[in-house]
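# what's the 3D shape of this:
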Amino acid sequence: MELIKFVVNENTKDVRLDVYLSKEMQDKSRAYIQNLIEEGKVTVNSSVKKSNYKLKISDKIQIIVPEPAVLNIKPENIPLDILYEDKDVIVINKPQGMVVHPASGVYEGTLVNALLYHCKDLSGINGIARPGIVHRIDKDTSGVLVVAKNDFAHNHLALQFKEHSINRIYIALAEGVLKQEEGTIDAPLDRHPVDRIKIAVVKDGRRAVTHYRVLERYKSNTLVECKLETGRTHQIRVHMSHINHPLVGDPVYGYKKQRFKLEGQMLHAKLLGFIHPTTKEYMHFEASRPDYFEKILNILQKELL
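Okay, the predicted model is just below:
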């Protein structure tokens, strides 16, 4: 166990607690720091605060950093749909149902297990449980994901994600019929104040912006293309639910009664574009809609408006 202390000065007053710690503890991810805060391992003036607590001058912060858990992540010969690979990056079309990295008792069958078998080297910035993982998509979301094969590539890609310069386009099937051809959902997100498993639109949450465009309208559903300006956890799922058009099949934010028997939300990461860490050239990769998506759309074709 490690004990870390900070005292807030004039230059950092009014900054969110998690933002401040992310800058001071650059070897730790913001998600890791937020987990420490939620677990009560961070105190301000001896009191537990939330991630969005605004710091004041002379606030005394104390962080208890637990010893890292000893994990034995085994390489597994799991087939990968590789869209592109070189010495710096590997771009994967992740199938629905695959967890990106080991966590919460899931230590086998993840994308990381498959990557460890396929790749000799992966970046080590995110530790042994998440080697190479720069960003994630949900277990039941399919589509394009980039993985870093060295620390240089990881830092370069992570900066692009931080600056929101990554081009990320998703295809989603929403409940109900959207009236507007296109629109923007600008609503801040954070942990749900009561149900901590969920993400919710929260007044003092992190800025989150989703741009959407209607592709097809059906009798009771709408096929939309969503472009992320920011990339928050569950962003599209929560934003679409926020405007009363949750995603079909979403077990957390969707309708309790579902028309189709699905494994999860109808959400597919169609396109991912970024500047290559070494060549500095813009590259983008696309993954066509998977079978589970096409099956439902074929049924809905009879209900086109």
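# use CA for all of it now, contacts and neighbours both
Noted.
# all helices of the stretch 101-250 of the chain, in order?
Assigned by DSSP state H, counting those that start in this stretch, the stretch 101-250 of the chain shows helices spanning 111-118, 151-162, 235-242.
# return the set of buried residues in the last one.
Read it as helix 235-242. Across helix 235-242, burial judged by 16 or more other C-alpha atoms under 10 Å covers Gln235, Ile236, Arg237, Val238, His239, Met240, Ser241.
# state the distance from the last one to Phe285.
In this case it means Ser241. According to C-alpha to C-alpha, to the nearest Å, Ser241 and Phe285 sit 28 Å apart.
# the stretch 151-300 of the chain: strands as residue ranges?
For the stretch 151-300 of the chain, the strands defined by DSSP state E, counting those that start in this stretch occupy 167-175, 182-186, 189-191, 199-201, 209-217, 221-228, 267-275, 282-286.
# of all the ones you listed, which one is nearest Ser123?
Closest approach to Ser123 among those (C-alpha to C-alpha): strand 267-275, 17.6 Å.
# isn't His164 right up against Glu229?
Yes: His164 is within contact range of Glu229, at 6.2 Å (criterion: C-alpha atoms under 8 Å).
# who has more neighbours, the two?
When His164 and Glu229 are compared for neighbours, Glu229 comes out ahead with 20 against 14, by other C-alpha atoms under 10 Å.
# wait, what's in contact with the nearest residue in space to that one that is not next to it in sequence?
By the measure of C-alpha to C-alpha, 6 or more residues apart in numbering, the closest residue to Glu229 outside its immediate chain neighbours is Val209, 5.4 Å from it. For Val209, the contacting residues are Thr184, Ile185, Asp186, Ala187, Pro188, Leu228, Glu229, Thr230, by C-alpha atoms under 8 Å, 6 or more residues apart in numbering.
# how near is the last one to Lys162?
Going back to what we said before, that points to Thr230. Here the criterion is C-alpha to C-alpha. By it, Thr230 lies 9 Å from Lys162.
# neighbour count for those two, which is higher?
For Thr230 and Lys162, the more surrounded residue by other C-alpha under 10 Å is Thr230, and the numbers stand at 22 against 11.
# before we compare anything, build this one as well:
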Amino acid sequence: MTSDDTTEVRSVYIPEGLAGERVDVALARLFGVSRTRAGDLVAEGLVLLDGAAPMKSERVEHGALMEATIPAPRRAVVVPTEVEGMSIVHEDDDIVVVDKPVGVAAHPGVGWDGPTVSGHLAGVGVRISTSGAPERQGIVQRLDVGTSGLMVVAKSERAYTILKQAFRDRTVDKTYHSLVQGHPDPHTGTIDAPIARHPKHDFKFTVRADGRASITHYDTLEAHRFASLLEIKLETGRTHQIRVHMAAIKHPCVGDPLYGADPVLAKRVGLERQWLHAVRLGFTHPGTGEWAEYESPYPDDLQRALDVVRDLD
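The predicted structure follows:
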């Protein structure tokens, strides 16, 4: 039932199929909210299990009564703010391609009040497509906050539809360079491993049999004493995909402690984020129908770190 215009109160008995699951997992599956949102609701005391407030890691039992008070999700707002270091690589009537610096999100979201690509475009007067959720209008792809490089944003409604489908159909060439620890064996290969949310860490992902299909191709460009420079192409576009897959084969991105990178090496090369950059982006232009391709040089911090690794040889 709905208690007012913004808050929903729901209750359900735990079915046998969810017995033994964590509270936040059961809540997410039963009420259709994200795992992160479910964890937040539990932490805020808005969830009861047989009348008592549980911990999110507590396991549910068959037949237990779960009650949840679910406020309407807060809407993130695009704030026009020009972002230092953001450059526009290409712009026409249909698209705008930007070179995103580290520390910038693709769009605003609950829990993120830092700079965004959409906020920068609004700040410099670039009008983009109104398709998509209000805070994600025009956004057809995303890069992690800690990853730099190329992103395309739709300006026309037609471009938004065509580009979204192109990403779904895997016809977009997404090429990254990453400096990873050690030396992958074989030096050229494909990682085909499903990715899901980590069962114990809200903002982390992992390889799991019940995850979404994820395919990463890599090729070694340079092999050094402590690290290798890889060229990576993605077939799919899962959150943290490269970082998860590199960690899964025991060669995490240098400077990525969340996924097991050595903090001593990161400090030695002067890195404060993962060495991962979207160097090339190619796709069929939604307006002309011709292939369009854009490239981005390494940012200063990544170039310096690579130079140090080369010198360590």
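# now what about the TM-score between them?
Once superposed, the chains reach a TM-score of 0.76 (TM-score structural alignment, normalised by the length of the first structure), with 252 aligned residues with a C-alpha RMSD of 2.4 Å.
# quick one on the thing from earlier: got a PyMOL select line for the buried ones in the contacts of Val209 of the first structure?
Buried residues among the contacts of Val209 of the first structure (16+ other C-alpha under 10 Å), as a PyMOL selection:
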select buried, resi 187+188+228+229+230
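# returning to what we had before: distance to Val48 of the first structure added to the helices of the stretch 101-250 of the first structure, as a markdown table?
Shown next, in a markdown table, are the helices of the stretch 101-250 of the first structure (distance: least, C-alpha to C-alpha, whole Å):
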| stretch | distance to Val48 of the first structure |
| --- | --- |
| helix 111-118 | 34 |
| helix 151-162 | 27 |
| helix 235-242 | 27 |
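# that older thread, let's have the contacts of Val209 of the first structure in CSV, adding distance to His118 of the first structure.
Below are the contacts of Val209 of the first structure laid out as CSV (distance: C-alpha to C-alpha, whole Å):
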residue, distance to His118 of the first structure
Thr184, 39
Ile185, 39
Asp186, 39
Ala187, 39
Pro188, 38
Leu228, 30
Glu229, 32
Thr230, 31
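# got the contact list for Arg273 of the second structure?
By C-alpha under 8 Å, 6+ apart, the residues touching Arg273 of the second structure are Gly146, Gly255, Asp256.
# including neighbour count and distance to Ala106 of the second structure, could those go into JSON lines?
As requested, these are exported to JSON lines (neighbours: other C-alpha atoms under 10 Å; distance: C-alpha to C-alpha, whole Å):
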{"residue": "Gly146", "neighbour count": "17", "distance to Ala106 of the second structure": "11"}
{"residue": "Gly255", "neighbour count": "27", "distance to Ala106 of the second structure": "21"}
{"residue": "Asp256", "neighbour count": "22", "distance to Ala106 of the second structure": "20"}
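# out of the strands of the stretch 151-300 of the first structure, which is closest to Leu145 of the first structure?
strand 267-275 (7.2 Å).
# where in the second structure does the closest one align, residue-wise?
Mapping strand 267-275 of the first structure onto the second structure (TM-score structural alignment) gives residues 276-284.
# would you agree Ile37 of the first structure falls within a helix?
Yes: judged by DSSP: H, G, I helix; E, B strand; the rest coil, Ile37 of the first structure forms part of a helix.
# what is the burial count for it?
Count around Ile37 of the first structure with other C-alpha under 10 Å applied: 20.
# and what of Ile166 of the first structure?
22.
# try Ala103 of the first structure
That count, for Ala103 of the first structure with other C-alpha under 10 Å as the rule, works out to 12.
# show me what contacts the aligned partner of it in the second structure?
Counting by TM-score structural alignment, Ala103 of the first structure lines up with Gly109 in the second structure. Contacts for Gly109 of the second structure (C-alpha under 8 Å, 6+ apart) come out as Arg75, Ala76, Val77, Glu135.
# for Ile90 of the first structure, same thing?
Ile82, Leu83, Tyr84, Val146, Val147, Ala148, Lys149.
# residues touching the residue most central in space within the second structure, list them.
Taking C-alpha atoms, centre = their mean, the centroid of the second structure lies closest to Thr239, which sits 3.6 Å from it. Residues counted as contacts of Thr239 of the second structure (C-alpha under 8 Å, 6+ apart) are Asp144, Phe205.
# counterpart of it over in the first structure?
Counting by TM-score structural alignment, Thr239 of the second structure lines up with Thr233 in the first structure.
# hmm, back to that, show me the one of the strands of the stretch 151-300 of the first structure that comes nearest Gly97 of the first structure.
Nearest to Gly97 of the first structure, of the strands of the stretch 151-300 of the first structure and by C-alpha to C-alpha, is strand 267-275 at 11.9 Å.
# average distance between that closest one and the second structure?
By mean C-alpha distance after the TM-score superposition for the first structure, the fitted strand 267-275 of the first structure averages 0.5 Å away from its aligned residues in the second structure.
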